[in-house]
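[1] Fold the stuff below for me.
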Amino acid sequence: MRKRSARWLWAALCLPGVGCTTIVGLDNPYHPIEEQGSGGGGGSGGGVESGSRCVGLPVTCGPTADESCCASELVTGGTSNRSNDPAFPATVSDFWLDRFEVTLGRFRAFVDAYPGSRPAAGAGAHPRIPGSGWDAEWEERLPPDREELLKGLFCDSEETAWVWTDEPGANERFAMNCVSWYMAFAFCAWDGGRLPTEAELGYAAAGGAEQRPYPWSASADEETLDRDHAVYACNGSDVAGCVIEDVLPVGSKSPQGDGLFKQADLAGGVWEWTLDWYGDYPPDCVDCAVTTGGTERVMRGGGWRSAAEALLLSTRDHRPPATRAIGIGVRCAREP
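    Alright, predicted model coming up:
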């Protein structure tokens, strides 16, 4: 795969008792972010709820806390350049993409149903990508029971900015974090959807053929980014370090930060897992994904602790699929 540049994305931070560290990519110091190049659309088909799993959940999402957290918006298919690089065009069919990143409130229902919410073999498949469903060999990558699942929702690190709480509370509208790729896949399959492909998520964020640098950009050349558009770089906190108080409810920057198809937080918030293994972009891409041969899965969009450059549509990042981190979450796709 041709790479125009690889640079270190960072912004200085200082942590009490620790000293200075950096915000880079997925929030780990000195992690390289690969920028895949540089650089017209469609409209939304109107929102729907993602499925019966949302019955009974309070309508508390969006900028005024009066939208369904399960809302999904139609992405009208077409062709755009992956990572805004004309060397890598891709075509996607129409699909629905959740308006919001999966919240703690939505994820709590999955946890309450566990282990009955574990996916069956073949579940969560993209209907036009053979072999994209749940693989029975991944079973051991999921906790065996609810007790073990709960232990893992506090991440695999000493960081404390996870959003999970054992009882419902103030975090229910936050994007669920600390979920591995396997858990993200399992949730979307249980929720009646699937993980979006990298091509799909990139298409939605770029506004299709408009090739927006950011989801909210008015043109391919407009790169305005400020606190009205996205949650990033610790939300501009004046606290010495990134803390849970820097997290905001999903859709807080809507509608200013929405993409063409009305999804919120396609840049900033949390990094979002995609179906794809990280690797070279497949050529002649029509409803395609990299489903074999990798060791790390692609994530898109930047997160609440990421530097501004990580939010650009030209940026990719990737992690081993077992990774659980406070900067990673999920958004589900589904069929029209």
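
[2] switch to C-alpha atoms for all contacts and neighbour counts from now on
    OK.

[3] where's R331 relative to D191, distance?
    Distance from R331 to D191, counting by CA to CA, to the nearest Å: 11 Å.

[4] of those two, who's got more company?
    R331 (29 against 24; other CA atoms under 10 Å).

[5] Was I right to think the more buried one contacts V102?
    Yes: shown here, R331 and V102 form a contact pair, counting by CA atoms under 8 Å, at 5.5 Å.

[6] E222 sits in which helix or strand?
    For E222, there is no host helix or strand (DSSP states H and E).

[7] That one contacts P213, correct?
    Yes: here E222 lies in contact with P213, judged by CA under 8 Å, at a distance of 7.1 Å.

[8] More neighbours: which of the two?
    The neighbour count for E222 versus P213, taken as other CA under 10 Å, is higher for P213 (26 against 12).

[9] another one to check against the first:
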Amino acid sequence: MLLDSFDWVTIPAGFFWMGTNLEVDQVAAADDWAKLVELPQHKVSLPSYQISRFPVTNAQWVQFLAHSNYPWADRDKLWGHGLPKGQENHPIVWVTWHDAVAFCKWTGVRLPTEAEWEKAARGIDKRLYPWGNHAPTSQLANYDKQVGKTTAVDAYPQGKSYYGLFDMAGNTWEWTSTIWGTDTHNPEFRYPYQADDGRENMDNPDILRVVRSGGWKYTPSLIRCAYRDWNKPHVRGSGLSFRVVAF
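    This is a model prediction of the structure:
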């Protein structure tokens, strides 16, 4: 069963600090976008949950397609000759938010909220990056086109998060369940994060959704734990993937 193929990490119940403190994060302090969408830093308390240690891989996506008959729009264009050789353990990319939700429904899991994603990435010590507070290097993450494509999901053990998750910075952007809104320049739901204020409504198929993690193309400033951005739910890209949470 596909559900058994996930390496679950249990995130304990309790609070963490979500968002950015500009007095500590000098990268964010120089970024107008961070000032707009990452403030204020605030406490968020979450119940215990399980999240996948790695993003969903090509190999897992193959199983999904084979057993679900899901009509993946890019299958012929991208995988006309089958799963890319040697990339079984790379994150699946070219998936829309709707593709990710379909995978979750079939598998019996769900997308993480952005609060769950951020706690899993940074833990409870307010760290700026999954591995700590020092700047990214090529030994810690895949970013800034240094590799020029995705890498295997376990390629950066030194870049693991507080709780031992991989690829929480760089490699691919990751879809979350959280609503951004309708205005690309202004999130409808600002901080403090409040899970019951409508931002976790899964029923609107067209509204912008929050993405996290940055990707292999992007600069170091975009792979901080607190960095948040949006994407259209029908968009797919070469650096856009997801990980999952158990019900």
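
[10] Now the TM-score, please.
    The TM-score (TM-score structural alignment, normalised by the length of structure 2) is 0.79; 218 aligned residues with a CA RMSD of 2.4 Å.

[11] can you tell me which residues contact V210 of structure 2?
    With contact taken as CA atoms under 8 Å, 6 or more residues apart in numbering, V210 of structure 2 is in contact with 114, 175-180, 228-231.

[12] mind running it again at 6 Å?
    Counting by CA atoms under 6 Å, 6 or more residues apart in numbering, V210 of structure 2 touches 176, 178-180, 229-230.

[13] tell me the SS of the aligned residue in structure 1 for D229 of structure 2?
    Using TM-score structural alignment, the partner of D229 of structure 2 in structure 1 is D317. Three-state assignment for D317 of structure 1 (DSSP: H, G, I helix; E, B strand; the rest coil): strand.

[14] Next up, the contacts around D317 of structure 1.
    Listed by CA under 6 Å, 6+ apart, the contact set of D317 of structure 1 reads 298-299.

[15] helix/strand/coil for the residue nearest in space to the middle of structure 2?
    Residue closest to the average C-alpha location in structure 2 (CA atoms, centre = their mean): E174, at 2.8 Å. Following three-state DSSP, the label given to E174 of structure 2 is strand.

[16] can you pull out the helices in structure 2?
    Counting by DSSP state H, the segments of structure 2 that form helices are 26-29, 32-37, 58-68, 75-79, 97-107, 114-122.

[17] out of those, deepest packed?
    Compared across those, helix 114-122 shows the largest average neighbour count, a mean of 26 (mean count of other CA atoms under 10 Å).

[18] Mean distance of that one to its aligned residues in structure 1, please.
    Compared with structure 1 after fitting, helix 114-122 of structure 2 deviates on average by 0.8 Å (mean CA distance after the TM-score superposition for structure 1).

[19] Could you point out the residues of structure 1 onto which that helix aligns?
    Under TM-score structural alignment, the alignment places helix 114-122 of structure 2 onto residues 198-206 of structure 1.

[20] contacting residues around that stretch?
    Contacts of stretch 198-206 of structure 1 (CA under 6 Å, 6+ apart): 212, 215, 259, 266, 274.

[21] can you rerun that using 8 Å?
    With contact meaning CA under 8 Å, 6+ apart, stretch 198-206 of structure 1 is reached by 75, 79-84, 90-92, 209, 212-215, 259-261, 266-267, 274-276, 287-289, 298-300, 313.
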